[in-house]
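A.B. asks: Next comes the sequence, and after it the predicted model I'd like to discuss.
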Amino acid sequence: MAGHSKWANIKHRKERQDAKKGKIFTKWIRELTVAARQGGGDPGSNPRLRLALDKALGANMSRDIIDRAVARGAGAADTDDMVELSYEGYGPGGVAVMVECMTDNRNRTAAAVRHAFSKCGGNLGTDGSVAYLFERKGQISFAPGVDEDALIEAAMEADADDVVTNEDGSIDVFTSFAGFYSVRNALEAAGFKGDDAEIVMLPTTSAELDLDGAEKVLKLIDMLEDLDDVQNVYSNADIPEDVAAQLA
C-alpha cells in the first residue's frame, strides 16, 4: 500500500525534542521502572520491558543506568508513587490530542498539561473526549532501501495489519496491539529488523491544517513534549506536504 507521511513532520519535531538527552533519559528510565514493576525484571517474559530496553539502548543509555532502573521497578512496592495517566483535548484547528504521562504528582502534571493547552489556544477535555478517534497499534518502521516486496510478503505471513510505503521510500508495518511482539519477532526471524518499533496511538480520522494552524499545533506539541512528566504526544493533525515544506 502506498502512502505519504502526513504526520512525518510532527514525528521529526518529536525526534528533535527527544534529542535532548536529559529528557529522553528521564522518559526511558521511567518506562523501564514502570514496565519492570508491572511485569517483572526479566525481559524474556516481559515484552514491554524488552521494548523499553531496546529503546534505552538505542538512546545510548548506559547499562548501569538501565540495570538500576529495572532493579528499582522490580523491587518496588505496590505503593510506588509513579503512575501512568492520559490526558485528552483539542488543539488549534480542532486537532485531537492525546497525551501519555508518567508522574508521581497528579496535580502538578494536570496543571502543566492544562496550561500548555490553554496557552496554545486549545482545550483540555474529559476522559473519552478524543480517545475514540485513536486506535492503539504497533508500528515497525524501516528506512529507505529495504526490499519492499520481500518485506510485504514477510509482514503478511506474520499477520500484520497493514504495510505503508511512504514517499521517501521508508516503510511502516502496522500491527494490532496484541500482535505487535509476535509480528516483530517474525519479521526479525525473516531477516527484517526495524529501525524503530513502538506501540503508538494512530488516528482513525484526520484534521487538515493550513500554515497558521500547523504552526500553532506544533507549538502545542512542543510545549507538551517539553514537560518532564510527558512520555508521548499523539494527534490527528494532517499537515499537507506544501505546508510542511514551509515549516521546514
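C.D. replies: Structure received.

A.B. asks: From here on, just use CA atoms for contacts and neighbour counts.
C.D. replies: Will do.

A.B. asks: just the helices in the protein please.
C.D. replies: Taking DSSP state H, the helices of the chain run over residues 8-18, 21-39, 47-58, 63-74, 106-119, 148-157, 180-189, 211-226, 241-247.

A.B. asks: ok, second structure coming up, stack it against the first:
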Amino acid sequence: MLRSKIFSRNLFSNILQYKIDIVFPPVSVYVNNLNNVQKRFAGHNKWSKVKYVKGPKDLERGILFTKLSKEIQLAIKLGGPDPALNVRLAAALVSAKRAHMPKDNVENSIKKALGQGKAENIENITYEGYGPGGVAFIIETVTDNKNRTVKDIKHYFAKAGGSMSTVSWMFDKKGTIQFNPGSTQDTIDKMMDNAIEVNGVEDIQELEDNSLEHCSPQITCPPSSVNAIYEELTKKHNYEVIRTSSGYIPTSTVKIDEDDKELVEKFTRFMNNLNDHEDIVKVHNNAE
C-alpha cells in the first residue's frame, strides 16, 4: 500500500483522472439455474425496475454523492489509495465521474480516507431479513454510523410487515460483470456469443438497466473469476465493462401476486425506502 505522504499534487491528479471501465454501485442478478450454460437467459423480471439501486436520474444527487463519497473512503481503507491496484477504488472513481460528482467532493473524500480531513469511521455491513410477502432480502451498506443504519433498516422491515433474520442460506454468492459494445459495433447477440466462450462464465443474460437506458449483457461467474473475465472482455474483444460485483443469487424464489395491490404497493414502497437510503448500496432479493 502506498504511504499517504507520497500523495503529491501530481499523484493526486492521476488518481482523479484514472480510468477503468467498471462502475459502482453494481446491481443484483436474478438467476434460477447457474449449472446450465446458456446463450441467453431471460433473468430479469417484472420487479427489475425496483430491484436495482437507482441511478443519477432517479436518486437525489445529494444522496448519490454521499453514497459515492463513502464508497471512495471505504475502498481506500480496504485496498489502498492506488486505483491501478485497487479495483474497488477505480470503480468508485469512475462511478463518481459518470454521476458528475464535483471534483472537490471527490478530493475531499480521498483526503478524509488519507487522514487529511475530518475522518469518518466508514464500515461495510450487510443486513438480512424477510420483507413484504416473505421475500428474502440481503442489504449491503456503507455507513459512518451503524447504529443509525440498523435502526432505519429495522424500521423499514417492521413497517413493511417483515423482520430482520438470517436469509443468506437462500442465496449463492456469485460474481457479476455487465458490459456493452464499447468501441465495437457488435450486436447484443454477438457480444453474448463471444462472452459465453470466455473461461469461467457460468451464465449470461440480457439485462435491462434503467440507469443506462438500454439493455446490455451481464455475466454470472465465480467471484474469483471476475478479474480474468474482465481482462478478456476488455482486451480481447474491446468491450466496455460498466459494472462488476459479487452478488447474491437466490437458490429459490417467492412469487409476488400482482393482483394483490396492497402487497405490490407495500413491496414497492419498501424497495424505494431501501434504494433512497444514503447508506444502502446494494439490495438483493428473491422475488419472482
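C.D. replies: Everything's here; your move. No experiment lies behind these values; they were computed from the predicted model shown.

A.B. asks: would CSV of the helices of the first structure with distance to V130 of the first structure be doable?
C.D. replies: Converted to CSV, these look like this (distance: least, CA to CA, whole Å):
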stretch, distance to V130 of the first structure
helix 8-18, 19
helix 21-39, 24
helix 47-58, 25
helix 63-74, 31
helix 106-119, 14
helix 148-157, 30
helix 180-189, 24
helix 211-226, 16
helix 241-247, 24
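
A.B. asks: mind checking which of those is nearest A96 of the first structure?
C.D. replies: Closest approach to A96 of the first structure among the helices of the first structure (CA to CA): helix 211-226, 10.0 Å.

A.B. asks: Export the helices of the first structure to a markdown table and append columns for mean neighbour count.
C.D. replies: Converted to a markdown table, those look like this (neighbours: other CA atoms under 10 Å):
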| stretch | mean neighbour count |
| --- | --- |
| helix 8-18 | 16 |
| helix 21-39 | 21 |
| helix 47-58 | 19 |
| helix 63-74 | 17 |
| helix 106-119 | 17 |
| helix 148-157 | 16 |
| helix 180-189 | 18 |
| helix 211-226 | 20 |
| helix 241-247 | 13 |
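
A.B. asks: Identify whichever of those lies nearest to N166 of the first structure.
C.D. replies: Comparing the helices of the first structure by CA to CA, helix 8-18 comes nearest, at 9.7 Å.

A.B. asks: about what we covered before: which one of the helices of the first structure lies closest to Y90 of the first structure?
C.D. replies: helix 106-119 (8.0 Å).

A.B. asks: equivalent range in the second structure for that closest one?
C.D. replies: Here helix 106-119 of the first structure aligns to the second structure at residues 146-159, judged by TM-score structural alignment.

A.B. asks: Just tell me what V70 of the first structure corresponds to in the second structure.
C.D. replies: So, by TM-score structural alignment, V70 of the first structure is matched to I110.

A.B. asks: how near is its match to Q17 of the second structure?
C.D. replies: Using CA to CA, to the nearest Å, one gets 13 Å for the distance from I110 of the second structure to Q17 of the second structure.

A.B. asks: Could you do K174 of the second structure as well?
C.D. replies: Counting by CA to CA, the gap from K174 of the second structure to Q17 of the second structure is 30 Å.

A.B. asks: neighbour count winner among those two?
C.D. replies: Neighbours around K174 of the second structure and Q17, counted as other CA atoms under 10 Å, are more numerous at K174. The numbers are 22 against 12.
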